[in-house]
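K.L.:
Turn this into a structure:
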Amino acid sequence: MTDDVKRVQAERMTTGKGFIAALDQSGGSTPKALALYGIEPGSYSGDAEMFDLIHEMRTRIVMSPAFSGDRVLAAILFEETMERSFGDRPAAAYLWHVKGVVPFLKIDQGLEDARDGVQLMKPIPGLDELLPRAVGHGIFGTKARSVIGAASEAGIAAVVAQQFELAGRVLERGLVPILEPEVTVTIADKAAAEELLLSSLLAQLDELPADQRVMVKLSLPTVANLYRPLVEHPRVMRVVALSGGYSRAEADALLAEDTGEIASFSRALTEGLSAHQSDADFDATLDAAIQSIYEASTQKDPGPAATPATP
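P.N.:
Okay, the predicted model is just below:
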């Protein structure tokens, strides 16, 4: 990737209008994604067939005329997807050169068992090989997820410290990391956990060198605009929201109240899509989903904060 392309992509991710499509289901989340798409676990055997089917789903989404850079700023890919093609072009190259969509790569390898109210990321033993390979594919940035399940000050501090340690390794390779310390939306002390998370993130961001920027992907907050200090932080390229178990309508409504945040939806993006739909019905359903998420990301509601719906 040339420096000129990097600059164009960085500007797009900083100021562009649209959202990020999270197409990075992997491992344990893939059977559920396929089931929601109308392909039940009993209809395939083994991981290889499962990943072939999920790639067919992703290919149908990405190659749909509804999916393009006029509303979709970027897409997050699973590692195996990065090594495959959309049509006759490598996946990341197709996204950027055909669709005008910036490619990101999910790099975490899943979660440790819960401790101190959180789940840290498992070690990533092949990271030093993976990151240069991602650069070679034209990947712009990475995404790594950990989970917060309680308002535990020690646990949240550990999650954020791990996220920034990994982000440092990503930045060294010239890639832009998306930090994803997801707060489980169903916990009773969600609002308190979000306050602790915000404080910990700001402290770490203030320590970053002036020439480094990251992105942050967060659960939709209990209090609208809680994360506005992150949106305005000079070390933050973009704050993006995950749907976290809400329906698309619920997630869109909550996101519309958070000024400066854009969506990075996965399940909410694919809601309503089916392997059994005709191409016309599939494209129409996807177009409606993309439009609603685009509007929630770009047309903000100035009204009072809403009470989050129960996922």
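
K.L.:
hey, let's count contacts and neighbours off CA atoms from now on
P.N.:
Fine.

K.L.:
Using the three-state scheme, assign Ile293.
P.N.:
helix (DSSP: H, G, I helix; E, B strand; the rest coil).

K.L.:
quick one: what helix or strand has the closest residue to it other than its chain neighbours in it?
P.N.:
The spatial neighbour of Ile293 that comes closest, neighbours along the chain excluded (CA to CA, 6 or more residues apart in numbering), is Asp252 at 6.1 Å. Assigned by DSSP states H and E, Asp252 falls within helix 248-255.

K.L.:
Check which helices and strands that helix sits against.
P.N.:
With contacts defined as 3 or more CA pairs under 8 Å, 6 or more residues apart in numbering; DSSP states H and E, helix 248-255 has these neighbours: helix 267-270, helix 279-298.

K.L.:
Please list the outside residues in contact with it.
P.N.:
Residues from elsewhere that reach helix 248-255 (CA atoms under 8 Å, 6 or more residues apart in numbering): 220, 224, 241, 243, 261-263, 268-269, 271, 292-293, 296-297, 306, 308-309.

K.L.:
what's the answer for stretch 82-100, then?
P.N.:
59, 62-63, 67-69, 73, 75, 81, 101-103, 105, 134, 137-139.

K.L.:
one more time with 6 Å
P.N.:
Stretch 82-100 is contacted by residues Thr59, Ser68, Gly69, Val101, Val102, Pro103 when judged by CA atoms under 6 Å, 6 or more residues apart in numbering.

K.L.:
Just the residues you listed: which are in strands?
P.N.:
Cross-referencing the contacts of stretch 82-100 against strands under DSSP state E gives Val102, Pro103.

K.L.:
Now the contacts of stretch 82-100 in CSV, please, with extra columns for neighbour count.
P.N.:
Below are the contacts of stretch 82-100 laid out as CSV (neighbours: other CA atoms under 10 Å):
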residue, neighbour count
Thr59, 16
Ser68, 19
Gly69, 19
Val101, 27
Val102, 28
Pro103, 27
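
K.L.:
May I see the contacts of stretch 82-100 arranged in TSV, with distance to Leu286 as well?
P.N.:
Below are the contacts of stretch 82-100 laid out as TSV (distance: CA to CA, whole Å):
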residue	distance to Leu286
Thr59	13
Ser68	11
Gly69	14
Val101	16
Val102	19
Pro103	19
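
K.L.:
Could you also give me the structure for this second sequence? I'd like to compare it with the first:
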Amino acid sequence: MNNKQFDKIKNGKGFIAALDQSGGSTPKALADYGVPEDAYSGEDEMFDRVHQMRTRIITSPAFDSDKILGTILFEQTMDREIEGKYTADYLADNDIVPFLKVDKGLAEKENGVQLMKPIHDLEETLRRANERNIFGTKMRSVIHEPNPSGIKAVVDQQFEAGKQIIAEGLVPIIEPEVNIHSEDKEKSEEILRDEILKNLNDLTEDENVMLKLSIPTKANTYKELAEHPRVVRVVALSGGYSRDEANEKLKENENLIASFSRALIADLNANQSDEEFNKSLQHAVDVIYDASVNKK
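P.N.:
This is a model prediction of the structure:
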């Protein structure tokens, strides 16, 4: 593990950018960026276009390590290059810590939750992540209802994979998202907090995790988790909130920083001039940073 990167993630001021849209969500991400499906042919060209988008973001002067602590990458992005360097090396050379999305998507809804699909090639992915100088990983589940057995299954699955990731020298971001539109969201968050706490208490002193959670309905619901000695950092997903709404909710929570995707890149468009693009990205970076470091 890179101790300098660990210290930056644990103690640095800023937020984590999520640029990890996967194969299923890529067409929508490109369409939102102004690249419709009829602008490319086949999967290879689609991934070429999304890498162009991500490269433009990462190489923008607005994408600055003074405000951005780390970046979550899609597996294909890890294997591609930016300005002659593998993406993670380019980020690290610019003092931004690289993470990798390792989950394979969501299973069907059962017991009020969606578990992760099995990650059959996790061992091989982690080996390649280490070769590419990745610092940590991210994997996502979704909670729709306050079903105690379902939520327990989500958390147990996440920590089981997390321990395998830790054993390979990486820091896992455990992401049991609570659907922001679900009924009884606050109750789900209370159950989730307690289940996470149980699993944290079972970790050894050498086992550390990060948490990526929906911004809670009740401010500071996750404060106890953020203060736990086995937690490197707690970050928040925007989860479908607008950037302004997500930022306002984020400001109400101590020890919670952003890890936004759509809320970060919503105003970016392929047809913008470099000046327009950089100005839009700079505004997004500035306001998300402010919400991450300045609390009410």
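
K.L.:
And the TM-score between these chains?
P.N.:
Put the two chains on top of each other and the TM-score (TM-score structural alignment, normalised by the length of the second structure) is 0.99; 296 aligned residues with a CA RMSD of 0.7 Å.

K.L.:
Give me the aligned partner of the residue nearest to Ile293 of the first structure over in the second structure.
P.N.:
In the second structure, Asp252 of the first structure lines up with Asn247, judged by TM-score structural alignment.

K.L.:
Repeat that for Leu34 of the first structure.
P.N.:
By TM-score structural alignment, Leu34 of the first structure lines up with Leu30.

K.L.:
What about its match, how many residues nearby?
P.N.:
By other CA atoms under 10 Å, 21 other residues sit near Leu30 of the second structure.

K.L.:
May I ask which helix or strand encompasses it?
P.N.:
Per DSSP H and E: helix 26-32 holds Leu30 of the second structure.

K.L.:
Just give me the neighbour total for the residue nearest to Ile293 of the first structure.
P.N.:
23.

K.L.:
what's stretch 127-136 of the first structure aligned against in the second structure?
P.N.:
Aligned using TM-score structural alignment, stretch 127-136 of the first structure spans residues 122-131 in the second structure.

K.L.:
swap that for stretch 180-200 of the first structure, please
P.N.:
Against the second structure, stretch 180-200 of the first structure falls on residues 175-195 (TM-score structural alignment).

K.L.:
And for stretch 216-228 of the first structure?
P.N.:
Going by TM-score structural alignment, stretch 216-228 of the first structure lines up with residues 211-223 of the second structure.

K.L.:
What is the end-to-end distance of that stretch?
P.N.:
End-to-end distance for stretch 211-223 of the second structure: 12 Å, by CA to CA, to the nearest Å.

K.L.:
Buried residues in it, which are they?
P.N.:
By neighbour count with 16 or more other CA atoms under 10 Å, stretch 211-223 of the second structure contains the buried residues Leu211, Lys212, Leu213, Ser214, Ile215, Pro216, Asn220, Thr221, Tyr222.

K.L.:
what's in contact with it?
P.N.:
Under CA under 6 Å, 6+ apart, the answer for stretch 211-223 of the second structure is Ile173, Ile174, Glu175, Glu177, Val178, Glu186, Val234, Val235, Ala236, Leu237, Glu252, Asn253.

K.L.:
Can you tell me which of these are buried?
P.N.:
Ile173, Ile174, Glu175, Glu177, Val178, Glu186, Val234, Val235, Ala236, Leu237, Glu252, Asn253.

K.L.:
What residues does the fifth one make contact with?
P.N.:
Spelled out, that is Val178 of the second structure. Val142, Ile143, Ser214.

K.L.:
ok, now with 7 Å
P.N.:
Counting by CA atoms under 7 Å, 6 or more residues apart in numbering, Val178 of the second structure touches Val142, Ile143, His144, Ser214.

K.L.:
What's the match for Ser238 of the second structure in the first structure?
P.N.:
Superposed on the first structure with TM-score structural alignment, Ser238 of the second structure falls opposite Ser243.

K.L.:
these two touch, right, its match and Phe265?
P.N.:
Yes. Contact criterion CA atoms under 7 Å: Ser243 of the first structure and Phe265 qualify, at 5.5 Å.

K.L.:
Mutual contacts of these two, please.
P.N.:
By CA under 7 Å, 6+ apart, no residue touches both Ser243 of the first structure and Phe265.

K.L.:
Now do the next helix or strand after the helix holding Asp252 of the first structure: which elements does it pack against?
P.N.:
Remark: after helix 248-255 of the first structure, the chain's next helix or strand is strand 262-265, criterion DSSP H and E. In terms of contacts (3 or more CA pairs under 7 Å, 6 or more residues apart in numbering; DSSP states H and E), strand 262-265 of the first structure is packed against strand 19-23, strand 236-242, helix 279-298.

K.L.:
Make a markdown table out of those and add distance to Ala48 of the first structure.
P.N.:
Shown next, in a markdown table, are these (distance: least, CA to CA, whole Å):
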| stretch | distance to Ala48 of the first structure |
| --- | --- |
| strand 19-23 | 18 |
| strand 236-242 | 28 |
| helix 279-298 | 25 |
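
K.L.:
quick one, which of the ones you listed is packed in tightest?
P.N.:
Across these, averaging neighbours per residue (mean count of other CA atoms under 10 Å) puts strand 19-23 on top, at a mean of 27.

K.L.:
The second structure: matching residues for that one?
P.N.:
Going by TM-score structural alignment: strand 19-23 of the first structure matches residues 15-19.

K.L.:
What is the mean deviation of that stretch from its aligned residues in the first structure?
P.N.:
Its match in the first structure and stretch 15-19 of the second structure itself, once the structures are fitted together, sit a mean 0.3 Å apart by mean CA distance after the TM-score superposition for the first structure.

K.L.:
which residues are contacting that stretch?
P.N.:
67-74, 257-261, 289, 292.

K.L.:
In the stretch 101-250 of the first structure, mark out all the strands, start to finish.
P.N.:
In the stretch 101-250 of the first structure, the strands defined using DSSP state E, counting those that start in this stretch lie at 102-106, 118-119, 141-148, 176-183, 214-219, 236-242.

K.L.:
what's the closest of the ones you listed to Leu202 of the first structure?
P.N.:
strand 236-242 (10.1 Å; CA to CA).

K.L.:
The closest one vs helix 279-298, what angle?
P.N.:
For strand 236-242 of the first structure against helix 279-298, the angle by axes from the mean of the first three to the mean of the last three CA atoms, to 10 degrees is 130 degrees.
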